[in-house]
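Asker: Please find the sequence and the predicted model below.
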Amino acid sequence: MIRHGEQAPTAADGEDGGLSDVGRRQADQLGQRLEGIPFAEIHHSPLPRAVQTADVIAAYLPNVPTHACEHATDRTPIPSVEDRVQYPERFLAWLDRVPAQERDENAVGLQAAVEHFSATDADDRHELVITHNFVIGWFVRHVLDAPTWRWIGLDQANCGLTIVQFDTDRPPTLVSFNDIGHL
């Protein structure tokens, strides 16, 4: 899992500005690092900064299919009214200000993403997911079997690499978190 490269400033109309020049260099350095890994697919969020990050990285991974994936889109898990007691009080006011388009009540979408990307079969495969900070934080929280609210504060650098491993016969494993050795 990769967090997209550094975002350019958001446009006056609120549109995602895509990658900054630094973000493009970050994606390029990460692409060089990943070159030669036998990925089965590259899944990316449909937002411009993730699309552009995927395009740069895909240039280093010829013949690897790349596609926008709703499971990789930007989401913020928000507790329902009845589940707010599971979150520390200090986070609730911040969560209340999350924009409507990013809200994922009780992490329904994020849980679907975990189910989708954790599916295993008899053959090993490597899949690259280019996504957003909170999505990666949710996966790490899931793999570590941490409390629901612990995704908060699991911050990744732009183009940081997090590796999770799902196996059929054991719990998931966090192989690396926010590795930025390529930057």
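Answerer: Cool, got the structure.
Asker: Every contact and neighbour count from this point should use C-alpha atoms.
Answerer: OK.
Asker: Name the helix or strand for the residue lying closest to H71 once chain neighbours are set aside, please.
Answerer: Nearest in space to H71, with sequence neighbours left out and distances taken as CA to CA, 6 or more residues apart in numbering, is A113 at 4.8 Å. A113 belongs to helix 108-117 when elements are defined using DSSP states H and E.
Asker: another structure for you, compare them:
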Amino acid sequence: MRRLYLARHGAADAFGQLTDDGRRQSALLGERLAAMPIDAVWHSPLSRAAESAGELARHLPGVPVAEAAELVDHVPYVPAPAETPASWAGYFDGFDQAEAASGRALADALVARFATVPGEPASDVHEVLVTHADQIAWLVRHALDAPPPRWLGLNSANTGLTIIEYRAGLPPTMVMFNDLSHLPSGLRWTGFPRDLWP
């Protein structure tokens, strides 16, 4: 079995650096994961994800932390005009075919590297991926075998926890999506537009 613990980075400022709230969110996620048999923490190359991984890893002594290029923030799939909901049409303005192909290649590499059952010798693998909302959405869409455009609209809060399991001979299992129970109410829902906060 491979179990992926997917988390969006903590809250960040306009320059992509973690805020005090983002550091606290990441530390609380680390406290939550401390009881799990984590084998590795992987993070996006972007500083907000790298900082978040460092904060949460302080609660996982001895667990290796490393960068994974496949986790970088990117648009995984640019839908054709007929596949694009009207409310999303402007989001894809300016994407040319080369950019769309590059994003799709990165998304395919992300799935190939992480959304698989471990190879031989067979053993359970537990990995934390600290990444971005679009990459989590793409992995969720893949796990559910949904059409490529369905990554749209699957957002994650900062340090929201999503867990997916991969087992030989079975389809992927969504254990949970965007769980925020490790955060106090004042730190929940960052990463979503303010008008969507409860």
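Answerer: Thanks, I have the structure now. Only a predicted model underlies this, so the values are computations on that prediction, with no experimental measurement involved.
Asker: tm score of chain vs chain?
Answerer: The TM-score (TM-score structural alignment, normalised by the length of structure 1) is 0.87; 172 aligned residues with a CA RMSD of 1.8 Å.
Asker: hang on, the earlier thing: what about the residue nearest to H71 of structure 1, how many neighbours?
Answerer: 19 (other CA atoms under 10 Å).
Asker: which residue lines up with it in structure 2?
Answerer: By TM-score structural alignment, A113 of structure 1 lines up with L110 in structure 2.
Asker: Could you measure from the residue nearest to H71 of structure 1 over to S80 of structure 1?
Answerer: As judged by CA to CA, to the nearest Å, A113 of structure 1 and S80 of structure 1 stand 19 Å apart.
Asker: Next: D16 of structure 1.
Answerer: Here the criterion is CA to CA. By it, D16 of structure 1 lies 28 Å from S80 of structure 1.
Asker: show me the contacts for the spatially most central residue of structure 1.
Answerer: For structure 1, the residue nearest the mean C-alpha position is T131 (3.4 Å; CA atoms, centre = their mean). Neighbouring residues of T131 of structure 1 by CA atoms under 8 Å, 6 or more residues apart in numbering: 1-4, 44-45, 50, 72-74.
Asker: try 6 Å this time
Answerer: In this structure, T131 of structure 1 makes contact with 3, 44-45, 72, judged by CA atoms under 6 Å, 6 or more residues apart in numbering.
Asker: Could you tell me which of the residues you listed belong to helices?
Answerer: Assignment to helices by DSSP state H places none of the contacts of T131 of structure 1 there.
Asker: Whichever of these end up buried, select them in ChimeraX.
Answerer: Those of the contacts of T131 of structure 1 that count as buried under 16 or more other CA atoms under 10 Å are selected in ChimeraX with:
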select :3,44,45,72
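Asker: closest to E127 of structure 1 among the contacts of T131 of structure 1?
Answerer: Closest to E127 of structure 1 out of the contacts of T131 of structure 1 is H44 (10.7 Å), distances taken as CA to CA.
Asker: Would you confirm that the closest one contacts I130?
Answerer: Yes. Using CA atoms under 6 Å, H44 of structure 1 is in contact with I130, at 4.5 Å.
Asker: The host helix or strand of V175 of structure 2 vs structure 1, average distance?
Answerer: Counting by DSSP H and E, the element that carries V175 of structure 2 is strand 173-179. When structure 1 is overlaid, strand 173-179 of structure 2 sits 0.5 Å from its aligned residues on average, using mean CA distance after the TM-score superposition for structure 1.
Asker: ranges for the strands of structure 2?
Answerer: Using DSSP state E, the strands found in structure 2 span residues 2-8, 40-43, 65-67, 125-131, 161-166, 173-179.
Asker: And the shortest one, how far out from the chain middle?
Answerer: Pointing back at strand 65-67 of structure 2 there. 15 Å (CA atoms, centre = their mean, to the nearest Å).
Asker: go on, stretch 88-105 of structure 1?
Answerer: Here stretch 88-105 of structure 1 is found 18 Å from its chain centre; the criterion is CA atoms, centre = their mean.
Asker: Pull the residues that contact that stretch.
Answerer: Residues from elsewhere that reach stretch 88-105 of structure 1 (CA under 6 Å, 6+ apart): 75-80.
Asker: go with 7 Å
Answerer: Outside stretch 88-105 of structure 1, the residues within contact range by CA atoms under 7 Å, 6 or more residues apart in numbering are 74-80.
Asker: One more: stretch 35-51 of structure 2?
Answerer: So stretch 35-51 of structure 2 is in contact with 9, 12, 16-18, 53, 63-69, 71-72, 125-131, going by CA under 7 Å, 6+ apart.
Asker: just the buried members of the residues you listed?
Answerer: Neighbour-count burial (16+ other CA under 10 Å) applied to the contacts of stretch 35-51 of structure 2 gives 9, 12, 17-18, 53, 65-68, 71-72, 125-131.
Asker: So for H44 and I130 of structure 1, which residues contact both of them?
Answerer: Overlap of the contact sets of H44 of structure 1 and I130 (by CA under 7 Å, 6+ apart) consists of 50, 54, 72.
Asker: Just give the nearest non-adjacent residue to R141 of structure 1, would you?
Answerer: Of all residues not flanking R141 of structure 1 in the chain, W151 sits nearest, at 5.5 Å (CA to CA, 6+ apart).
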